[in-house]
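> pasting a predicted model and its sequence here:
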Amino acid sequence: MKITLNFSDLQDMTMEHAFPDNYHYLGEPIVERTTSLECFGGTGSYREIFFEGVHIAYGDLRLKQQTILNFESDFETVEMHFDLSGNTLTNISGSNRMRYEFNSNHHNIIYVPGIKGNLHFNTMSTQVLEINLSIPLFKKFIADTEIFTNFIQEINQQNPAMLGRHNMPITPAMVSLIRSMLDCKKEGMYKRMYLEAKVVELLLLQLEQFAFHDCNSFCSLKPADMEKMHHARDIIFTRANEVHSLRRLALEIGTNEFTLKKGFKEVFGTTVFGMLSDLKMEEAKRLLSEGEKSISEISEYAGYKNCTHFTTAFKKKYGVTPGKYKVEL
């Protein structure tokens, strides 16, 4: 199993990236490696984690110019793709041509057989998480699910395919899971077990989002309004503590409160303040896991003046009080 890479402007510099069969190094419960990247004056890193049936890869690339990366692979995979920042465009050539684009904070699930194509980095900074699953492992989870029948058929026919017609927005719960995976300090079999559980949980969130997605509502928005809703979401994710009113947020993205409320719910399946609350609760959960701040400090960060109200909200969302969650870690 290997993939061959070269940059369009540097055809004489070709790299081969090898993968063990089924992503599993025999005799090792889990294997990690990090590759430093330098190209066109840019820098970055590519961090990989391998265990049976799963390959987790986190790429962080900072370029000085837009770049095209040519690739050719000799194996099939199902990829859980999360574009954390930046914009990328992939073209698959040959008889099964396919084209897919990802903007910041979006995800999808992609099937690719052995393919040839190119990847366009359209922004100077790109952060991507890719979780490659073996075909048997992926089918284990969705083989009997009727709504995903077409995707399974494409896999069986070895045609490149995407699970969702649209890329979907990454949710606060997904962000929390991704952070916990990348920050995991466990080792050996314990790390493998931890990451296996998180990969399945992340896959569950993806599948649920696609299964319950209302395509008619999503598609009814004008492209300009869709872009504004995503702008609002980016503001919530990057400046959560500055979002105090719908009116101010609507003004910043160039629309009115009614359009913001209606459009945001249609695109993301939740309200502005529902997403804001979820984001802060996921961050509160992470801070509790770190154990460096008191519950009262975390309560204040989450926007609760009364610690009791925070405890009630936390228990309602996670089924356990903050204090008990902290003790059980």
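Received, thanks.

> all contacts plus neighbour counts: C-alpha atoms, from now on.
Will do.

> show me the contact partners of stretch 313-327.
281, 285, 288-289, 291, 295, 311-312 (Cα atoms under 8 Å, 6 or more residues apart in numbering).

> can you pick out the most distant pair from these?
Gly291 and Thr312 (19.8 Å; Cα to Cα).

> can you pull out the strands in this structure?
2-7, 10-18, 31-39, 42-51, 54-62, 67-73, 77-85, 88-92, 98-102, 106-112, 116-121, 125-133, 161-162, 168-169 (DSSP state E).

> make JSON lines from the ones you listed and add distance to Tyr190 to it.
Formatted as JSON lines, the strands of the chain follow (distance: least, Cα to Cα, whole Å):
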{"stretch": "strand 2-7", "distance to Tyr190": "28"}
{"stretch": "strand 10-18", "distance to Tyr190": "25"}
{"stretch": "strand 31-39", "distance to Tyr190": "13"}
{"stretch": "strand 42-51", "distance to Tyr190": "12"}
{"stretch": "strand 54-62", "distance to Tyr190": "15"}
{"stretch": "strand 67-73", "distance to Tyr190": "31"}
{"stretch": "strand 77-85", "distance to Tyr190": "23"}
{"stretch": "strand 88-92", "distance to Tyr190": "34"}
{"stretch": "strand 98-102", "distance to Tyr190": "33"}
{"stretch": "strand 106-112", "distance to Tyr190": "27"}
{"stretch": "strand 116-121", "distance to Tyr190": "35"}
{"stretch": "strand 125-133", "distance to Tyr190": "19"}
{"stretch": "strand 161-162", "distance to Tyr190": "32"}
{"stretch": "strand 168-169", "distance to Tyr190": "31"}
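
> take this one as well and set it beside the first:
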Amino acid sequence: MYKMYGDEFTELVNRNFTDNFGIQENSIEKNGFFSCQAAIIKSEAYNVLHFRSSFQTALEVNNFKDFNHTSFHFQLRGHSDANISGFKHALPLQQGDYNVMNCVDPISNFKFPEQPNYAYICVGVNPTHLSKLLEHCGMDWKNLADDIQFKRPFALLEKPRQFSMDIKSILGTIINPSIADSLKKCFLNSKVDELILLTLDDTLKTQNDGFNKILSKRDTASLYDLKQFLDTHYLESFTLSHLARQTGLNEFKLKKGFKLLFNYTVFGYIHYLRMQHGMNLLKEQELRVSEIATLLGYFSDASFSRAFKNHFGCKPTDLKINVIK
């Protein structure tokens, strides 16, 4: 296995949001290990990374630091695994899979197994642009817009889904646009927005299939009420049976329905809210780490520090030092 660290990988996939529209090509080759090429389209609203490689041996990328973005990831060929800060579980993708991930101050570790002809397209969307786009899409997307606005990490699909032929066709048009250079920026802007909307439409169909199987309209309303309640009572202690009685749902519908609607487990959402509150308290610099740990329900500084690092990718003491600087 060949190991690469984030700074070296950044030289290959150097992508960001920029006012100056542009297209660039990067490559890196390690004889006997791998040969990688990256084509990158950059704009202020999005960037598109078309990554291709042939891996003669497995590649592991560690501590890759990226920027805040919503990632529309499409696996064209091959398979890989990703562990991204803010996400509890690994995010594997197989050939033909896609998923949508909101990445907040992400620090990632990637594993690329030995394989020929590996390829994916990742469309990183500026959260500001995506929020404005969702404003025109109605109440179905309000929760997603809120998650983006308040910088909440999420994977839109619990399990990756195979992308459609329509999506595949647009991906091909984006990476190989047959249009005059003077029109390319405007053309690609419209195609990326079309890709975003088609992808979201596909995820909505998947979610509605799941909702209709187990949730009535009354069940759905009860779960939205519960989420609103947790938004202001997340420091209190609850049991699943207590919350089930409060909502009038059985525990199965509570667990399954909450996950389907909000892409969090009930206690995963409470944990997320507590971590965000802890981050805000650390930035205010008015309480010691031990006091914050106690406030959030941890019995030791060490356990709070572990949970904080798993969520944000750094220890609370590191954040305090950086803020002071």
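Yes, it's here. Predicted model, so just to flag it, every value in this text is computed and none were measured.

> buried subset of the contacts of stretch 313-327 of the first structure, written for PyMOL?
Here is the PyMOL command that picks out the buried ones among the contacts of stretch 313-327 of the first structure, judged by 16 or more other Cα atoms under 10 Å:
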select buried, resi 281+285+288+289+295+311
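
> in helices only, show me the contacts of stretch 313-327 of the first structure.
Among these, the members found in helices (DSSP state H) are 281, 285, 288-289, 295, 311-312.

> got TSV for the residues you listed, with distance to Ser125 of the first structure too?
Shown next, in TSV, are these (distance: Cα to Cα, whole Å):
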residue	distance to Ser125 of the first structure
Met281	28
Lys285	28
Leu288	30
Ser289	29
Ile295	35
Thr311	38
Thr312	40
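
> and which of the residues you listed is nearest to Leu202 of the first structure?
Out of those, the member with the shortest distance to Leu202 of the first structure (by Cα to Cα) is Lys285, at 16.5 Å.

> which ones are touching the closest one?
Pro322.

> roughly how far apart are it and Phe212 of the first structure?
Lys285 of the first structure sits 26 Å away from Phe212 of the first structure when distances are taken as Cα to Cα, to the nearest Å.

> what do you get for Pro136 of the first structure?
Where Phe212 of the first structure is concerned, Pro136 of the first structure sits at a distance of 25 Å (Cα to Cα).

> what of Thr308 of the first structure?
On the measure of Cα to Cα, Thr308 of the first structure and Phe212 of the first structure end up 34 Å apart.

> more neighbours: which of those two?
Between Thr308 of the first structure and Phe212, counted using other Cα atoms under 10 Å, the more crowded position is Thr308 (12 against 9).

> same for the top helix by length along the second structure, what does it pack against?
Determined from DSSP H, the single longest helix within the second structure is helix 181-214. Packed against helix 181-214 of the second structure by the contact rule (3 or more Cα pairs under 8 Å, 6 or more residues apart in numbering; DSSP states H and E) you find helix 165-175, helix 251-262.

> hey, which of the ones you listed is tucked in deepest?
helix 251-262 (a mean of 19; mean count of other Cα atoms under 10 Å).

> so that helix matches what in the first structure?
Using TM-score structural alignment, none of the residues of the first structure align to helix 251-262 of the second structure.

> packing partners for that helix?
Secondary elements touching helix 251-262 of the second structure (3+ Cα pairs under 8 Å, 6+ apart): helix 181-214, helix 217-233, helix 240-247, helix 266-284.

> mind putting those in TSV, distance to Phe112 of the second structure included?
Shown next, in TSV, are these (distance: least, Cα to Cα, whole Å):
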stretch	distance to Phe112 of the second structure
helix 181-214	25
helix 217-233	37
helix 240-247	39
helix 266-284	29
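
> please identify the most buried of the ones you listed.
Buried most deeply of these, by mean count of other Cα under 10 Å, is helix 266-284, with a mean of 17.

> and that one, what does it pack onto?
Using 3+ Cα pairs under 8 Å, 6+ apart: helix 266-284 of the second structure touches helix 251-262, helix 289-295, helix 316-324.

> let me have those in JSON lines, extended by distance to Lys159 of the second structure.
Formatted as JSON lines, those follow (distance: least, Cα to Cα, whole Å):
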{"stretch": "helix 251-262", "distance to Lys159 of the second structure": "11"}
{"stretch": "helix 289-295", "distance to Lys159 of the second structure": "33"}
{"stretch": "helix 316-324", "distance to Lys159 of the second structure": "31"}
